[in-house]
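Novice: Got a sequence here, can you model it:
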Amino acid sequence: MKLETLAVHAGNHPDSATGAVTSPIHLSTTFLRDDDLGYSKGFMYTRHNNPNRQQLETCLAALEGGEAALAFGSGSAAAFAVFQALQPGDHIIAPDDMYHGLRTQLRQIFVELKMWVTFVDFNEIEDHIRPNTRLIWMETPSNPLMKITNIERVVQLAKQHNIITAVDNTFATPCIQRPLDMGVDLVMHSITKYINGHSDVLGGVVITKKNDDFFGRIKMVQILAGGVPSPFDCYLTLRGIKTLPYRMKGHCENAMALAKFLEQHPKVEKVYYPGLASHPDHEIAVKQMSNGFGGMLSFEVKGGAEEAVNVAISTQFFTQATSLGGVESLIEHRASQEGPDTKTPQNLLRVSVGLEHIDDLIADIDQALWK
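Specialist: This next block holds a predicted model:
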């Protein structure tokens, strides 16, 4: 099946009891035990599994081309489970530009648990591999500087050293980039973002190329820690996925048009968008992002933090808010969100380009830049 068909049908089936085309929400926390003490219907307790979560995991595994998926209550919980499946003394290589919440996890929690973490420029990754390196965590495009990692190059290097590879594919989605097809072991998404796409669900997922022992450890963390999404959140996410391929086409088209406009604007110092020929990693992006370059971009306003914030608060159709991936456009002064240790330029604004008409979005940004 093509991706558009998978998005509609994978994991979905008419209800066997009623024939309902849309699967019902199973809110029960516990399930009937058989007289022989087994669970022939496959469900025992909703922390272990739930019909709605099983449907969601089946769908997400199919979209990314993996053998299995595990859904979590947030993207942060999903990544946390991957890190927690490692052992004390293991070494993690992570990008120097990445989502600040996961960077904070690694720095403030996992380093305290006797793990080693190195944040590196992936162009120099060979210099940072150690005998105890167990995981290479990629985020491409990166948040918020839109850096592109050459996935196949990292995978080739990792296989030489028997290192697990993982990609945070939140910005790209499987509609644009499929890391498992490039040899990556694990893919993570914050399904809060594009996967659900309507800014009304918190969730995360880890998808594996092979259902191996390490993925079994991640599943153990999911079950024992219990950081799972609710049945209603799974239901909403499945509903959102049905339109994902078509939403992403609109996000990509709008983001490209806005990036080109901003690149020529006299009030803009720099634009970060991998679809632009001026992006330093554009050729790599063209190779591994097969159906567009995503709906996220960042740009630097001429001036400093005050000028950038003034643009953010002067927009009408861009809502000043954190998060991303919804149908509505969002704008954010990223450095103030990341805190005092941020390396993000103070004049940078991160934009989640929504599905409004592009003429309205361009006009809105233009008038805000001139205020």
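
Novice: hey, let's count contacts and neighbours off CA atoms from now on
Specialist: OK.

Novice: remind me, longest helix of this protein?
Specialist: Criterion DSSP state H: the longest helix present in the chain is helix 244-263.

Novice: Who are the packing partners of that helix?
Specialist: In terms of contacts (3 or more Cα pairs under 8 Å, 6 or more residues apart in numbering; DSSP states H and E), helix 244-263 is packed against helix 3-9, strand 268-272, strand 296-301, helix 358-369.

Novice: Could you also give me the structure for this second sequence? I'd like to compare it with the first:
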Amino acid sequence: MRFETTCIHGGYQPDATGSVTVPIYVSTAFAHPEVGQSTGYDYSRSQNPTREQLEKTLAALEEGCDALAFTSGMAAIACVLELFKPGDHIIYSADLYGGSIRLFNEISQKNGISFSALDTGDLHAVKAAIQTQTKAIYIETPSNPTMQITDIKSLCELAHKYHLLVIVDNTFLTPYFQKPLTLGADIVIHSGTKYLAGHNDVLAGFIITAHKEQADRLHFLHKTIGACLSPFDCWIVSRGLKTLPLRMDRHAASALRIAKWLSKQPKIRKVYYPGLVSSPRQEINSKQTTGFGGMISFEVDSEDTAIQLLKQLKLILFAESLGGTESLITYPLLQTHCDIPKEECAAKGINERLLRLSVGLENVNDLIADLKQGLR
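Specialist: From the prediction side, this is the model:
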């Protein structure tokens, strides 16, 4: 099946009732036919039919061997980190979602895992950072919030020479625009709360893996830790997936128009959007993606302008999430990266003038009009 068809059907066939949508199985336990036999479902934390269908769909969309659904993106990341043990070392993209960095610094380091943050788009820097204890490289591309690009295929070729796992957070682009596993990555992570569900109404996270051995270990961790997505929330995400291609095309088309418009405004000092020809590593990004997504970051001329814009916007909502039908604008320094030291943020370009915009599905002319009046 092609991508759009998989989003809608996901291999699901109507059951005996003829239900055209996946049923919501709320049962926590499933009866055994007899001793030593199982229907394939025993206890919903181990597996649930509604969750299983969603996981199969995500695995097919990312072209992986298996997928697991979690209660949030952070729960998914935390589970992946349980693949490692005290003494292991992980390299990660310096420009990364602040919640991921918080998890690394406050939880994983306490548990004996060490980290090095650098520009993972610089392969020479990555190679120089590899240690005897290094076990993985963790990246976002485009990164959050300054849209830094990493060449996934080249990074994977380097990493695999040293027997390292490559883990890619693919939240911003989704498998519709980028498929890291087909470029050599070992594990893909999503905050399903964002574009996959797409309506700002559910928390979810996903892991998709390329290898059965990893999948088996992750399933063990999944049921042991227990942060499994509920049947109803799985159904909500499944419903959102049905329109993923349509939504992503609209997000991306509107974002490109807005990024070009912002680039011409006198109060805008810099625009971060991978679809602009002036974007760093734009050629590499174009080779590994089929679209540029709906996320834009931009730097205004002063802190006062940033605060005034956030106050004056009427249609675009000042809120911390992304990837939904509604356009949302975020102040990274005080929201997504509030737990990162200010000097560290400044080194990444995250300052009091930087804003991040998640372009929704509203009419793009209305969004530009709102930004225009807010920048007056």
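
Novice: TM-score them against each other, please.
Specialist: The TM-score (TM-score structural alignment, normalised by the length of structure 1) is 0.97; 365 aligned residues with a Cα RMSD of 1.0 Å.

Novice: hmm, back to that, just the helices and strands packed on helix 244-263 of structure 1: most buried one?
Specialist: For those, the stretch with the most neighbours on average is strand 296-301, a mean of 26; neighbours defined as mean count of other Cα atoms under 10 Å.

Novice: what does that one contact?
Specialist: Among residues not part of strand 296-301 of structure 1, those counted as contacts by Cα atoms under 8 Å, 6 or more residues apart in numbering are 144-146, 171, 255, 259, 262, 267-273, 307-308, 345, 347-353.

Novice: Strands of structure 2, residue ranges please.
Specialist: In structure 2, the strands defined using DSSP state E lie at 66-70, 89-93, 114-118, 134-140, 165-169, 187-191, 205-209, 268-272, 295-300, 317-318, 328-330, 354-358.

Novice: deepest of those, which one?
Specialist: The highest average neighbour count among the strands of structure 2, using mean count of other Cα under 10 Å, belongs to strand 205-209 at a mean of 28.

Novice: report the angle between the axes of it and strand 187-191?
Specialist: Our comparison of strand 205-209 of structure 2 with strand 187-191, counting by axes from the mean of the first three to the mean of the last three Cα atoms, to 10 degrees, yields an angle of 170 degrees.

Novice: I'd like to know which elements strand 205-209 of structure 2 is packed against.
Specialist: Taking 3+ Cα pairs under 8 Å, 6+ apart as contact, the helices and strands that strand 205-209 of structure 2 lies on are helix 49-62, strand 66-70, helix 73-81, strand 187-191.

Novice: residue in structure 2 matching Ala71 of structure 1?
Specialist: Ala71 of structure 1 is assigned Ala69 in structure 2 as its aligned equivalent, the criterion being TM-score structural alignment.

Novice: Which residue comes closest to that match once chain neighbours are left out?
Specialist: Closest residue to Ala69 of structure 2 apart from its sequence neighbours, by Cα to Cα, 6 or more residues apart in numbering: Phe206 at 4.7 Å.

Novice: if we can go back for a sec, what lies in contact with the longest helix of structure 1?
Specialist: With Cα under 8 Å, 6+ apart as the contact definition, helix 244-263 of structure 1 has outside contacts at 3-4, 7, 175, 194-197, 268, 270-273, 275-276, 292-297, 299, 327, 353-355, 357-358, 361-362.

Novice: With stretch 312-319 of structure 1 instead?
Specialist: 320, 328-333, 349, 360-361, 364-365, 367-368, 371.

Novice: and if we set it to 6 Å?
Specialist: Contacts of stretch 312-319 of structure 1 with the rest of the structure, by Cα atoms under 6 Å, 6 or more residues apart in numbering, involve Ser329, Leu330, Ile331, Asp364, Ala368.

Novice: which residues touch the equivalent of Gln346 of structure 1 over in structure 2?
Specialist: By TM-score structural alignment, Gln346 of structure 1 lines up with Glu352 in structure 2. Counting by Cα under 6 Å, 6+ apart, Glu352 of structure 2 touches Glu303.

Novice: Same check on the one 4 residues further on?
Specialist: For Arg356 of structure 2, the set of contacting residues under the criterion of Cα under 6 Å, 6+ apart consists of Ile296, Ser297, Ile329, Thr330.

Novice: a markdown table for these, including distance to Ser154 of structure 2?
Specialist: A markdown table is the format used below for the contacts of Arg356 of structure 2 (distance: Cα to Cα, whole Å):
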| residue | distance to Ser154 of structure 2 |
| --- | --- |
| Ile296 | 25 |
| Ser297 | 26 |
| Ile329 | 33 |
| Thr330 | 32 |
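
Novice: coming back round to it: quick one: which of the helices and strands packed on helix 244-263 of structure 1 is nearest Gln105 of structure 1?
Specialist: Checking these against Gln105 of structure 1 by Cα to Cα gives strand 296-301 as the closest, at 23.3 Å.

Novice: Report the aligned residue range of structure 2 for stretch 42-49 of structure 1.
Specialist: The counterpart of stretch 42-49 of structure 1 in structure 2, counting by TM-score structural alignment, spans residues 40-47.

Novice: May I have the distance across the matching stretch, first residue to last?
Specialist: With Cα to Cα, to the nearest Å applied, stretch 40-47 of structure 2 spans 8 Å between its terminal residues.

Novice: Over to stretch 318-333 of structure 2?
Specialist: Stretch 318-333 of structure 2 has an end-to-end distance of 14 Å (Cα to Cα).

Novice: that older thread, how much does the longest helix of structure 1 stray from structure 2?
Specialist: For helix 244-263 of structure 1, the mean deviation from structure 2 after alignment is 0.3 Å (mean Cα distance after the TM-score superposition for structure 1).

Novice: Next, the angle from that helix to strand 348-352.
Specialist: For helix 244-263 of structure 1 and strand 348-352, the angle between their directions (the same axes, to 10 degrees) works out to 150 degrees.

Novice: What residues of helix 244-263 of structure 1 count as buried?
Specialist: Within helix 244-263 of structure 1, the residues that qualify as buried are 244-245, 247-256, 258-259, 262-263, counting by 16 or more other Cα atoms under 10 Å.

Novice: Go through those and name the one nearest Thr58 of structure 1.
Specialist: Thr58 of structure 1 has its nearest neighbour among the buried residues of helix 244-263 of structure 1 in Leu244, at 15.9 Å by Cα to Cα.
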